[in-house]
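*Asks:* Got a sequence here, can you build the structure:
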Amino acid sequence: MGELIRDAAEGRFPAADGGFSRSTPWVPGVEAAVALTGHAVMVVDEHVTDGQLAALGVHGFGGAHDPRVAVALAGDGPINVLDVLLVGRGTGRGGPLVHRPDLAETDRAVHAGEWRDHVDVYGLPDPASTALATLSLGIGGLPEVGIQAQGGDADVLLEGILGRLPAGDVLVASVTPGNARSLRFFLRHGFVPLGSEQLWKPSRLRPVV
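*Replies:* So this is what the prediction gives:
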């Protein structure tokens, strides 16, 4: 999945064949549907067969995000929201951010820890500031950023996270489509949309179909 995202960031997308392919879950216990133009990638356990996915209506022209697909594959497990999948590029320029373990129990940091691996929490040097950015291993095992801030602090945080990555390295962001302000924020900082994604934690007590 990570290599596919890197390729898509370079403009090399899977063929828009209307079909779907598979990828291994990058975090144990987390599955996903990722939709690109005309092709979907199902990140599911090997015990879910291609035939079962097809029977659920999974395909590359939107079927992977039919709500019934996520409900069936999650079973009794939690389902995350549908997000736009965006990518930006590291700058290698560094920045003023510092580790802020005192912010590790905030909603943004806790949410990142529920769905991603190796979450680091960064913020501004002022201990009174509660603005934060998370940097973790997210979709496809790639670096993923989350921001909880407003105004100029948000700009400083995102530029600081981009500065921590080597120049040109891919950085992923997941943004709910209805959050237009956040979406415009990432676009303004050079992020580009690649597709959409939805995550869930399967608890399949009943057959998928």
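
*Asks:* can we go C-alpha only for contacts and neighbour counts from here?
*Replies:* OK.

*Asks:* From the contact counts, what lies against the strand or helix carrying residue 195?
*Replies:* Here residue 195 sits within strand 192-200, counting by DSSP states H and E. Contacting strand 192-200 under the criterion 3 or more Cα pairs under 8 Å, 6 or more residues apart in numbering; DSSP states H and E are the following elements: helix 2-9, strand 31-36, strand 83-89.

*Asks:* downstream neighbour of the second one in the secondary structure list?
*Replies:* If I follow you right, that is strand 31-36. If you walk from strand 31-36 toward the C-terminus, the next helix or strand you reach (DSSP H and E) is strand 39-43.

*Asks:* which secondary structure elements does that following strand contact?
*Replies:* Contact partners of strand 39-43 among helices and strands, from 3+ Cα pairs under 8 Å, 6+ apart: strand 20-23, strand 31-36.

*Asks:* count of neighbours near the residue nearest to residue 69 when sequence neighbours are not counted?
*Replies:* Counting by Cα to Cα, 6 or more residues apart in numbering, residue 69 lies nearest to residue 56, which is 6.0 Å off, once chain neighbours are set aside. Counted with other Cα atoms under 10 Å, residues neighbouring residue 56 total 19.

*Asks:* Test my guess that residue 56 contacts residue 67.
*Replies:* No - at 10.4 Å, residue 56 and residue 67 do not qualify as touching, with contact defined as Cα atoms under 8 Å.

*Asks:* The longest helix seen in the chain to strand 83-89, inter-axis angle?
*Replies:* With DSSP state H setting the assignment, residue counts place helix 152-164 as the longest helix in the chain. Using axes from the mean of the first three to the mean of the last three Cα atoms, to 10 degrees, one finds that helix 152-164 and strand 83-89 are set 60 degrees apart in direction.

*Asks:* Also compute the angle for the strand holding residue 195 relative to strand 31-36, please.
*Replies:* Counting by the same axes, to 10 degrees, strand 192-200 lies at 150 degrees to strand 31-36.

*Asks:* roughly how far apart are the residue lying closest to residue 143 once chain neighbours are set aside and residue 85?
*Replies:* If you skip the residues right next to it in sequence, residue 143 has residue 137 as its closest partner in space, 4.7 Å away by Cα to Cα, 6+ apart. Separation of residue 137 from residue 85 (Cα to Cα, to the nearest Å) stands at 14 Å.

*Asks:* Let's compare: structure for the following, please.
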Amino acid sequence: MTSLAAILRGVERGVFPPPDLGLTVVAAPSHRESCVVAFTGHIVIAADVDPEWVAERIPAGDLSAPTNPPFLAALEEFTGRRVSAIDAMLLAPAFADPAERAAATAGLTELADHDHPRVERAWRYRNDVRVYADAHGGLVVTGRGLAGRLECAIEVPPDARGHGYGRRLAAAARALIGPDASIWAQVTPGNAASLRTFLAAGYKPVGSEALLVK
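*Replies:* Okay, here's the model as predicted:
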């Protein structure tokens, strides 16, 4: 039986689930979360539920039902979790060129103080959290999140928005990981400014996720 981790590692290599209007049920990736992940033409439900339970609630070939409120509410009740958000999943490869990596991280310093609200939130959903800041108050946060994938988040000071600053921080995340790795970002689709920021920094949309947490 496959796992969500194996599916996500495949996506990092450009290998996606088949667009066959199908649905795959796999085990929850950890005690911390369950999720519904939507790719083009295929849905993955990663939760400790029986596939027959899922089939009873989702008509065959219906790719909208798994991410609609009736099914998500049923999954919340069954798992004892709540949907924290439905986000777009974005993915980017690390910068491999040393000069490019150095330029992208110029001015960033790793912090030992993790009291910022953005960082506190990161620790609730990720392991191995690392925090980087610059002289202007911008933050880049990386860590291991859903199914062990490398994830990032950024914090742009209000007075620095609208000038490409966020794009530079999002790009920096691509240089703060190993040169052969990839990094994910989750963005609420309604946050158009953040979505544009990550797209401009070279991240590509690969799907969406509904994350269920305690």
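
*Asks:* what's the average distance of the longest helix of structure 1 to structure 2?
*Replies:* Relative to the matching residues in structure 2, helix 152-164 of structure 1 has an average distance of 2.4 Å after the fit, by mean Cα distance after the TM-score superposition for structure 1.

*Asks:* Give me the packing partners of that helix, helices and strands only.
*Replies:* Counting by 3+ Cα pairs under 8 Å, 6+ apart, helix 152-164 of structure 1 packs on strand 132-137, strand 143-148.

*Asks:* List the contacts of that helix.
*Replies:* Contact partners of helix 152-164 of structure 1, identified using Cα atoms under 8 Å, 6 or more residues apart in numbering, comprise 89-97, 123-124, 131-133, 135, 145, 147-148, 171.

*Asks:* quick revisit: now tabulate the helices and strands packed on strand 39-43 of structure 1 in a markdown table and tack on mean neighbour count and distance to residue 73 of structure 1.
*Replies:* Below are those laid out as a markdown table (neighbours: other Cα atoms under 10 Å; distance: least, Cα to Cα, whole Å):
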| stretch | mean neighbour count | distance to residue 73 of structure 1 |
| --- | --- | --- |
| strand 20-23 | 18 | 14 |
| strand 31-36 | 26 | 9 |
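
*Asks:* Show me the one of those strands that comes nearest residue 195 of structure 1.
*Replies:* Each of these was checked against residue 195 of structure 1 via Cα to Cα, and the shortest separation belongs to strand 31-36, namely 4.6 Å.

*Asks:* same for the closest one, what does it pack against?
*Replies:* Using 3+ Cα pairs under 8 Å, 6+ apart, strand 31-36 of structure 1 is in contact with strand 39-43, strand 192-200.

*Asks:* Show residues contacting whichever helix in structure 2 runs longest.
*Replies:* Once structure 2 is assigned using DSSP H, the helix that runs over the most residues is helix 69-79. Judged by Cα under 8 Å, 6+ apart, the contacts made with helix 69-79 of structure 2 from elsewhere in the structure are 47-48, 57-58, 65-66, 81-83, 212.

*Asks:* same question, stretch 202-214 of structure 2
*Replies:* 32-40, 67, 76, 80-92, 171.

*Asks:* Which members of these are classed as buried?
*Replies:* 33-39, 67, 76, 81-83, 86-92, 171 (16 or more other Cα atoms under 10 Å).

*Asks:* Of all the helices and strands packed on strand 192-200 of structure 1, which one is nearest residue 179 of structure 1?
*Replies:* Distance to residue 179 of structure 1, taken as Cα to Cα, is lowest for strand 83-89 among those, at 9.8 Å.

*Asks:* Read off where the closest one ends up in structure 2.
*Replies:* Aligned by TM-score structural alignment, strand 83-89 of structure 1 corresponds to residues 87-93 of structure 2.

*Asks:* distance from the matching stretch to structure 1 after superposition?
*Replies:* Here stretch 87-93 of structure 2, set against structure 1 after superposition, deviates by a mean of 0.5 Å using mean Cα distance after the TM-score superposition for structure 1.

*Asks:* Return the distance of that stretch from the chain's centre.
*Replies:* Between the mean C-alpha point of stretch 87-93 of structure 2 and the mean C-alpha point of its chain there is a distance of 6 Å (Cα atoms, centre = their mean, to the nearest Å).

*Asks:* I would like the residues contacting it, please.
*Replies:* Applying Cα under 8 Å, 6+ apart, the set of residues contacting stretch 87-93 of structure 2 from outside is 12, 174, 180-189, 198, 202-210.

*Asks:* what lines up against residue 202 of structure 2 once you look at structure 1?
*Replies:* Applying TM-score structural alignment, one finds that residue 202 of structure 2 aligns to residue 190 in structure 1.

*Asks:* Select, out of the helices and strands packed on strand 192-200 of structure 1, the one closest to residue 101 of structure 1.
*Replies:* Between residue 101 of structure 1 and these, the tightest spacing by Cα to Cα is seen for strand 83-89, at 25.2 Å.

*Asks:* what range in structure 2 matches the following helix or strand past that closest one?
*Replies:* Of the helices and strands lying after strand 83-89 of structure 1 in sequence (DSSP H and E), the nearest is strand 98-99. Counting by TM-score structural alignment, strand 98-99 of structure 1 falls onto residues 109-110 of structure 2.
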